[in-house]
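Undergrad: Only the shape, not the letters, is given here:
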């Protein structure tokens, strides 16, 4: 299964240290032309040729949707990196060429006459940076609540404060300035929308507060900045159409294993189990579902799985690929 999305070559024209663990990369089209248009909340997928094979990571676009001469992404160096963040931090230099997908938006803003309430945790600030450009340009009513462990570890705080001023509310945990999402959602008007991006614990806190206060799900929106599931036992995936057997390591996803093998093309827009583009039929075996896309009934039916996050329940699974 492939969406046949054409990739693009971009040149890294600037690398900045946004915080001790976060680097900002500025990218321009390798041919010098304009880049495809995008909307606030969009992401691109960066293809990285590491020693262990190709890795594809999704990163939110930080820059203004009104400036298409360049894209900007931020990459946090992860201690338990599968190779992507380590590659970007240690092997990519200014002047290098990277291959990226066109922008896609799984976390768009929703038109409303009410407030747009943005809640970010850590690196989860990234999709909101392009969204705030749109909101400010349109004259919308919005506010940002940005929670982080300490100002020294946070990225873009001064930049956000200078550009958006009173729209920004910073919550520095090292100073005891915690973000009380229950109190925040209690103040929501009937036309307000809330958006949250960050650790799973923050997303769940907003979901729980919203449910307790009876806020309609249509006015609660979230995006995880990284998959919330860890690895598991190694197993084998069998491609039913060719009979090819591919080993999947304990800390590897089925999608990564198939991409490293290279025998079949599979597209995935989010790589976090939310968009459904990598849904594949199960021919034999059962999945350990870890996605947020399939319903509980669909998961119990075991007819398909999202191979970007879900795993085999057992030592072998046969997929319709």
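TA: That came through fine. Values in this document were obtained by computation on a predicted structure and should not be read as measured data.
Undergrad: Going by C-alpha atoms from here, please, whenever you check contacts or count neighbours.
TA: Fine.
Undergrad: Residue 130 - that's part of a helix, no?
TA: Yes: assessed by DSSP: H, G, I helix; E, B strand; the rest coil, residue 130 belongs to a helix.
Undergrad: For the closest residue in space to it that isn't next to it in sequence, list the residues it contacts.
TA: For residue 130, ignoring the flanking residues on the chain, the nearest one in space by C-alpha to C-alpha, 6 or more residues apart in numbering is residue 40 at 4.6 Å. The contact partners of residue 40, taken as C-alpha atoms under 8 Å, 6 or more residues apart in numbering, are 61, 65, 105, 108-109, 127-134.
Undergrad: Kindly reformat the residues you listed as JSON lines containing distance to residue 213 and neighbour count.
TA: JSON lines is the format used below for the contacts of residue 40 (distance: C-alpha to C-alpha, whole Å; neighbours: other C-alpha atoms under 10 Å):
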{"residue": "61", "distance to residue 213": "32", "neighbour count": "27"}
{"residue": "65", "distance to residue 213": "34", "neighbour count": "20"}
{"residue": "105", "distance to residue 213": "28", "neighbour count": "19"}
{"residue": "108", "distance to residue 213": "24", "neighbour count": "16"}
{"residue": "109", "distance to residue 213": "22", "neighbour count": "20"}
{"residue": "127", "distance to residue 213": "26", "neighbour count": "28"}
{"residue": "128", "distance to residue 213": "24", "neighbour count": "28"}
{"residue": "129", "distance to residue 213": "28", "neighbour count": "20"}
{"residue": "130", "distance to residue 213": "29", "neighbour count": "23"}
{"residue": "131", "distance to residue 213": "26", "neighbour count": "24"}
{"residue": "132", "distance to residue 213": "26", "neighbour count": "27"}
{"residue": "133", "distance to residue 213": "30", "neighbour count": "19"}
{"residue": "134", "distance to residue 213": "29", "neighbour count": "19"}
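Undergrad: Next one for the comparison:
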């Protein structure tokens, strides 16, 4: 059921300040062996050990060339309301630091059936597309990247995109300069075999999803990724642990994992806490769930068989899970 990952140790070999809020980290295996193979759009889980033995786990897209396995690169944005992980990466991690990361997983791969790839990035959402651009080099399938950000200084990796091999395929949209992406115009001219990919803040993902629907683009041709989990929303409910019969109250604004951990009711493994790794997948015994993860497919969500405890919630007043 739940996904499993191999974890291994890496050393930070380079740190670059890409924008005032984004750093690029280069990681290499401590044992000198090649990194595990990956495909464009993949992510890894990074574990960081803070003070008082507190462990942070965040998912980050791999942005380096999948053909070069001597190292990985990730981009980390310092979040204003950091749960600890991004602040740790920015404030504590330097060249020579050791981290533990997972083997890669890909929930955002390029679709092999696409006749055209339309990539739409907002802010830090540029990172998965950088590895995909490497895959698209020399491809017969046309592609284009549309990259939106607030102001020139927040356009991470803008220079290398504009000056590199993909320069003629990249368009930049800068809010402060009144250059804004016209989604309706973009979608109006797409062929029926074009696929749309979007990564960035939730408002951008929602705008792309809504715009694609209005343009008649089938859901199967629209792909999105958003690592920052939406805040837990929805009313309080009763959670029943099916194996013990123990009942817990999951309050509004609280996740199921938090409710379980607050009273040490059960041991739950979860690497990412953002609905992308799959390690906390748990069977639903009674009740229905509002799914907020990105791990399960739409069909799996509709089947109401399993859920991710880190982000999803009960749809009603009571939920029984196999724990």
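TA: Ah, there it is. In this text, all values refer to a predicted model and were calculated from it rather than measured experimentally.
Undergrad: ok, back up a step: closest to residue 87 of structure 1 out of the contacts of residue 40 of structure 1?
TA: residue 61 (18.7 Å; C-alpha to C-alpha).
Undergrad: In contact with the counterpart of the closest one in structure 2, which residues?
TA: Correspondence of residue 61 of structure 1 to structure 2, assessed by TM-score structural alignment: residue 62. By C-alpha under 8 Å, 6+ apart, the contact set of residue 62 of structure 2 is 40-44, 72-75, 127-128, 131.
Undergrad: Counting only strands, which of the residues you listed make the cut?
TA: Among these, the members falling in strands (DSSP state E) are 42-44, 72-75.
Undergrad: Produce a PyMOL select command limited to the buried residues of the residues you listed.
TA: If you want just the buried ones from those in PyMOL, going by 16 or more other C-alpha atoms under 10 Å, the selection is:
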select buried, resi 42+43+44+72+73+74+75
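Undergrad: Just the closest of the ones in strands among the contacts of residue 62 of structure 2 to residue 151 of structure 2, please.
TA: For these, the nearest to residue 151 of structure 2 is residue 75 (18.3 Å; C-alpha to C-alpha).
Undergrad: and the residue lying closest to the closest one once chain neighbours are set aside, how many neighbours does it have?
TA: Of all residues not flanking residue 75 of structure 2 in the chain, residue 24 sits nearest, at 4.5 Å (C-alpha to C-alpha, 6+ apart). Neighbour count for residue 24 of structure 2, taken as other C-alpha atoms under 10 Å: 21.
Undergrad: What of residue 272 of structure 1?
TA: Residue 272 of structure 1 - counted by other C-alpha under 10 Å - has 25 other residues nearby.
Undergrad: Contact partners for it?
TA: Residue 272 of structure 1 touches 224, 226-228, 291, 308-309, counting by C-alpha under 8 Å, 6+ apart.
Undergrad: That one looks like it's in a strand, true?
TA: No: assigned with three-state DSSP, residue 272 of structure 1 falls outside any strand and is coil.
Undergrad: Please tell me how far it sits from residue 191 of structure 1.
TA: 29 Å (C-alpha to C-alpha, to the nearest Å).
Undergrad: could you measure residue 196 of structure 2 against residue 48 of structure 2, distance?
TA: 34 Å.
Undergrad: typo on my end, residue 277 of structure 2
TA: From residue 277 of structure 2 to residue 48 of structure 2 the distance is 16 Å (C-alpha to C-alpha).
Undergrad: So for these two, which residue has more residues nearby?
TA: Using other C-alpha under 10 Å, the more surrounded residue of residue 277 of structure 2 and residue 48 is residue 277, with 29 against 23.
Undergrad: Give the helix, strand or coil label for the more buried one.
TA: coil.
Undergrad: can you pull the contacts of it?
TA: 3, 45, 59, 105, 270-271, 295 are the contacts of residue 277 of structure 2 under C-alpha under 8 Å, 6+ apart.
Undergrad: Quick check: the helix or strand hosting residue 317 of structure 1 compared with structure 2, mean distance?
TA: Secondary structure from DSSP states H and E places residue 317 of structure 1 in strand 316-319. Superposing on structure 2 places strand 316-319 of structure 1 at an average distance of 5.8 Å from its equivalents, by mean C-alpha distance after the TM-score superposition for structure 1.
Undergrad: same for that strand, what does it pack against?
TA: strand 235-239, strand 279-284 (3 or more C-alpha pairs under 8 Å, 6 or more residues apart in numbering; DSSP states H and E).
Undergrad: Between strand 235-239 and the last one, find me the angle.
TA: Which is strand 279-284 of structure 1. Strand 279-284 of structure 1 runs at 100 degrees relative to strand 235-239, counting by axes from the mean of the first three to the mean of the last three C-alpha atoms, to 10 degrees.
Undergrad: mean shift between strand 279-284 of structure 1 and structure 2?
TA: Strand 279-284 of structure 1 sits 3.8 Å off on average (mean C-alpha distance after the TM-score superposition for structure 1).
Undergrad: need the next SSE after that strand, C-terminal direction.
TA: Strand 279-284 of structure 1 is succeeded, C-terminally, by strand 287-288 (DSSP H and E).
Undergrad: for the shortest one, same thing?
TA: Sequence order places strand 244-248 as the next helix or strand after strand 235-239 of structure 1, per DSSP H and E.
Undergrad: Can you mark which positions in that next one are buried?
TA: 245-248.
Undergrad: And the contacts of residue 277 of structure 2, which of them are buried?
TA: 45, 59, 105, 270-271, 295.
Undergrad: Go through those residues and name the one nearest residue 36 of structure 2.
TA: residue 105 (10.6 Å).
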